[in-house]
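Visitor: Predicted structure and sequence below. I'll ask about it afterward.
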Amino acid sequence: MNLPKLQSAQSWDQLRKDESFWEALRQDILPQHLYHCRWFGGKASVVQQVFFSQKLLLKSGFQHYYLLLIEVFFRESYAHNYFLPLAIAESREKLPAQAVLAEIQLADGSFYLIDAVHDSGFHAALFRKIVNHEMLMEGNNRVFFRAHQELEMEPEGFRSQLLNAEQSNSTLIIQDRYYLKIFRRLFRDKNPDFEMNEFLAQQKLFENYPKLAGLIWWEPGPGVNISLGLMQEKVPNEGDAWPWMLKEVEQYFKNGDLAGLSAIDKWPLVSPLKISKLPAALQQNPGLDFFKRIRTLAQRTAEMHLALAAVKRDRHFAPINYNGDFTVWLKNRLIYQFDARYNLLNKKLESLPENARLLAEKVLEQKDLIINFILGFDEEQLRSLRIRIHGDYHLGQILIQGHDFFILDYEGEPESTIRDRKVKQSPLKDVAGLLRSFHYAIHAVQKNQNLRSLEHQAAGQSLYQAISGVFLHSYFKIAFQQQLDIGYRKEITYLLHYFLLEKAIYELGYELNGRPDWAIIPLEGILDITDEIKRHAY
């Protein structure tokens, strides 16, 4: 790969004086480089211009780094803001291609200009500043580094590693004890993950999340807080709950007496079910231990919501009632999303596999029912409270530790704006997200192993209803006992149907754009929900 070249008569630590260098970087290099960055969210758009909103020099001993806030304008008439820290390296040998921006000739030598998250010295500088509660100040700009607990640099030396799995942010493992998440897409407000972790740490009411260790934020002016980093304790775990669930479902189909399972009656979609009332076949396979773990997961979910609903005087977290403004926002958001998905489904109909196309045609026939259900949302019929919620709750956001669960990643739905992610909603939206995740896991196994017989489908449906029922029974019990206001029985059913439909519509767009052969899963989910809507005659 031929790298672009830059030069300056200045040394690295004095480079800020050379405006022509930064102009060349801004105009000639960044517009192309951004498309190679995993965290860049504008790959489907055309970059028109890039500007530096802020440029600060971070010093750590003899090492220097530049912290850039860049504003990216797109031809489609919108803009994004990103965080790009810069470092220099003498060699590019061990660096991934996307880490290197240019080859540069400076007064103090020849170097490679790199994204500083690939530099272990930068990792150490951030951690040291968090440990020491430092502040970087220049003009009206202030960058704060704050530890939330007693931290120290370990005497045997600093160790760090950049994780490659994450897309929208950059995450470092520090001393094998902490995760330091660097936010790349920035907003002129606290990132929801930053804000929620800060709140939970202050509350001390919920234990099952990675404990807060430190925060980094930028204040470019009075009253503006731009979240840059979030450091948490590394939770010992056996991985997230998605592969665990897939393994359990695979074993279920492998061991199951399908004839017995297919004979199990179909319960309503959102009906709570005691473990003791499970049919004998399900008590044997997947077994009582599995359903007890589902019950524990429901308990942790309810405890998270209880903590988020506990404060009455903080306007960012105090529970509030439904009102007309929320209803208008919700209807407009979901109608817009459904219209986009409906048009996309029509456009891609002929290219879908036959089994998915048949389901898609059925979904298209339900257009009026779905629109009427969405527009029929009536806040005057709702008596429950809205709170801040997780917002993107699924099995991949849950870590397994023995027979327990830890909930992480409170950043919210990636497709939503920062303001939408902070809108207070019913905690049942999180519940619906997890129920959809259960549904996905079962259907993913059926798809991957080609388990398409009527017996397999009935057995999968029975398992889904059982998992959902046990989860709901435990969640409802704790919510009612601890006075978490999720509504009365009819209201709960209505809200769950609404949020299940919203989630399935969201999933449909994701699959049609990325994995059309997987669209069958949200299509089946939408049809299950519309059947329930007809049954309840909303």
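Guide: Structure's in. What do you need?
Visitor: from here on, contacts and neighbour counts on C-alpha atoms
Guide: OK.
Visitor: now the residue nearest to residue 181 when sequence neighbours are not counted, what's its secondary structure?
Guide: Ranked by Cα to Cα, 6 or more residues apart in numbering and with sequence neighbours excluded, the top spatial neighbour of residue 181 is residue 171, at 4.3 Å. Here residue 171 is recorded as strand under DSSP: H, G, I helix; E, B strand; the rest coil.
Visitor: hang on, isn't residue 171 packed against residue 182?
Guide: Yes - between residue 171 and residue 182 a contact is recorded at 5.9 Å, counting by Cα atoms under 8 Å.
Visitor: following the lengthiest strand in the chain, which helix or strand shows up next?
Guide: Ranked by number of residues, the top strand in the chain under DSSP state E is strand 47-60. Per DSSP states H and E, the first helix or strand lying C-terminal to strand 47-60 is strand 63-74.
Visitor: got a list of contacts for that following strand?
Guide: Strand 63-74 is contacted by residues 12-13, 45-59, 79-87, 116, 121-122 when judged by Cα atoms under 8 Å, 6 or more residues apart in numbering.
Visitor: Show the buried residues in these.
Guide: Among the contacts of strand 63-74, those that count as buried by neighbour count (16 or more other Cα atoms under 10 Å) are 12-13, 47, 50-51, 55-58, 80-87, 116, 121-122.
Visitor: next, the one to line up against it:
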Amino acid sequence: MIDLKGDNLCEGRDLRADVKSCLETEYLPQYLHERRWFASKGGSPPLVTIKEAISMEPAGGPVLLFIEERTQRPQMYFVPVGIKRSPTAPSNVPYICEVQLVTGRGYLVDALEDTSLFVDLMSAFEHAQENGSLSKLGLKLERAAGFPTKVTASDVRRLGTEQSNSSLQVSSALFKAFRKLEGGLHPELEMARYLSGPGHFANTPRLLGSLEKLYPHPITLCLVQKMIENRGNAWDIVCQFVSRQNSKNRAQLLELAALLGSRTANLHTALALGVETEFSAEPILREDIAKWIADLYKNVNNSLDALVGHPSEACQRLVTRREELYSAIRDLSPPRVHSLKSRLHGDFHLGQVLVTSDDVFIIDFEGEPMRTFAERRAKYPPMKDIAGLLRSFDYVVATIDGTGNRNLNSEVAATIHEAKRQFLETYRAEASGFPESINEANALLRLFMFEKTFYEIRYEIYNRPGWVDIPVAGALALLDGKISLFDG
């Protein structure tokens, strides 16, 4: 317990020194260690420093904590907190610590985990924007028509399980707070501004607003988008279709796959036609190919090293084929490349697609979480996104395979193969920048299928070790030439 000797965390605008010390040494390390969005999940609780605390009005209101994990490569996290005044611990939300107030006991709680504290947070942002104090705090709030105002508890709904960010539905808007911070404009905010504006891509949620910290350098903290009423994400719906095999579900799956191909083609067209330098297509250079293959060598080597000694039989089979892998990578370079590179979704999979009654909407443009902002903003051939979605279809087969129903498994694999073919055929027919040479398209797709599969291996090792056999099986299949490609 922390004795606040008052009713708030701060003295004036500054976090009290004794409160800061207690939080850093006793309470925040364990709290962060247990969060899904905290990157360093293994080992012991981290060493942390509160680098900055921004106290919002009124006094005793929300405090924005910027917490640095002290490692060789320091990482900053965003945790807005508030005091929940109650004699008993909250039963439905995690809390950071108990606090003693002049008026009784309370609990320090993450404001993104508690509805009443989140309402206080939104009210504080709105009040500071209107009275002009927000800029004095080093914050910038942008609001467009549809941005939620005068939020009440009945407007707020938490969405699903905790992910790498924290998302809440607020009236008809989606509020997303980025937990792991990096300097500069966040790729998802940059993409949302472009696609909602000059990109004119209708099949993504419209941007309603954003919150940025301006000093000592710009950092994106939150964004707000229009909520899309939907039947669920494409991952869940595809799994439903294939786990209940019948002619109606098969037809609906192929229809969905075609729609995915069409909307993916529309997206890639929008991302290649921008007049701004950041959103215009460029020729692929030989130096690009050389870099992508060199990066793949490095990732394959690191992945195989991490798999040495793994108890899985599949992992050991892949490790023993190291030299064969190196040989396969050497053969991945296309002889000639006339295609273009552009900005992409960057982490495209079935879970990033919302399915409505008659359409699909593509969401979450922040890119692969293990990559830096610079890497996520880099331009690539559209085949990188295509590889991501094909690998997502493969994950469906592997997930259903876990049921142990052999007859269902073989049917699922055949149905998913048809769905992938439908997706590829529709994409090829509608993508304005599709390569003139089918051989070139397939060479690039093969390269990025290897790249995505080994990214997945590293991701699963560090985040979901029980799933690592799925991408390992995918890597073995690639080595054996089992890959979905565009038909010639």
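Guide: Noted; the coordinates are in hand. Treat the numbers as computed from the prediction; the structure is a model and nothing was measured.
Visitor: count of neighbours near the residue nearest to residue 181 of structure 1?
Guide: When neighbours are defined as other Cα atoms under 10 Å, residue 171 of structure 1 has 22 of them.
Visitor: what do we get in structure 2 for it?
Guide: Under the alignment (TM-score structural alignment), residue 171 of structure 1 pairs with residue 167 of structure 2.
Visitor: residues touching that match, list them.
Guide: Here residue 167 of structure 2 is in contact with 158, 159, 174, 175, 176, 177 (Cα under 8 Å, 6+ apart).
Visitor: can I assume the third one sits in a helix?
Guide: Okay, so that is residue 174 of structure 2. No - counting by three-state DSSP, one finds residue 174 of structure 2 to be strand, located in no helix.
Visitor: Distance of it relative to residue 440 of structure 2?
Guide: Here the criterion is Cα to Cα, to the nearest Å. By it, residue 174 of structure 2 lies 40 Å from residue 440 of structure 2.
Visitor: which of the two has more neighbours?
Guide: Set residue 174 of structure 2 next to residue 440 and count neighbours by other Cα under 10 Å: residue 174 wins out with 24 against 19.
Visitor: Can you name the residues that contact that one?
Guide: Contact analysis of residue 174 of structure 2 by Cα under 8 Å, 6+ apart lists 167, 168, 224, 225, 226, 227.
Visitor: Let me see the contact set for the second one.
Guide: The reference is to residue 168 of structure 2. Contacts of residue 168 of structure 2 (Cα under 8 Å, 6+ apart): 156, 157, 158, 159, 174, 175, 176.
Visitor: In this structure residue 470 of structure 1 contacts residue 291, no?
Guide: Yes - counting by Cα under 8 Å, residue 291 is a contact partner of residue 470 of structure 1 at 7.0 Å.
Visitor: Which one of those two is surrounded by more residues?
Guide: Between residue 470 of structure 1 and residue 291, residue 470 has the larger neighbour count (other Cα under 10 Å), namely 24 against 21.
Visitor: Quick check: which element contains the more buried one?
Guide: In this structure, residue 470 of structure 1 sits in helix 454-481 according to DSSP H and E.
Visitor: swap in residue 291 of structure 2?
Guide: Assessed by DSSP H and E, residue 291 of structure 2 sits inside helix 286-307.
Visitor: corresponding residue for residue 61 of structure 2 in structure 1?
Guide: Using TM-score structural alignment, the equivalent of residue 61 of structure 2 in structure 1 is residue 64.
Visitor: burial count for that match?
Guide: Counted with other Cα under 10 Å, residue 64 of structure 1 comes out at 19.
Visitor: sorry, back to before: can you spell out which helices and strands pack onto the longest strand of structure 1?
Guide: helix 30-33, strand 63-74 (3 or more Cα pairs under 8 Å, 6 or more residues apart in numbering; DSSP states H and E).
Visitor: and the shortest one, which residues are buried?
Guide: With burial defined by 16+ other Cα under 10 Å, the residues of helix 30-33 of structure 1 counted as buried are 30, 31, 33.
Visitor: So which bit of structure 2 is that helix matched to?
Guide: Using TM-score structural alignment, helix 30-33 of structure 1 lines up with residues 28-31 of structure 2.
Visitor: How far away from the center of its chain is that stretch?
Guide: With Cα atoms, centre = their mean, to the nearest Å as the basis, stretch 28-31 of structure 2 stands 23 Å off its chain's centre.
Visitor: can you check stretch 21-38 of structure 1 too?
Guide: When distances are taken as Cα atoms, centre = their mean, stretch 21-38 of structure 1 is centred 27 Å away from the chain's centroid.
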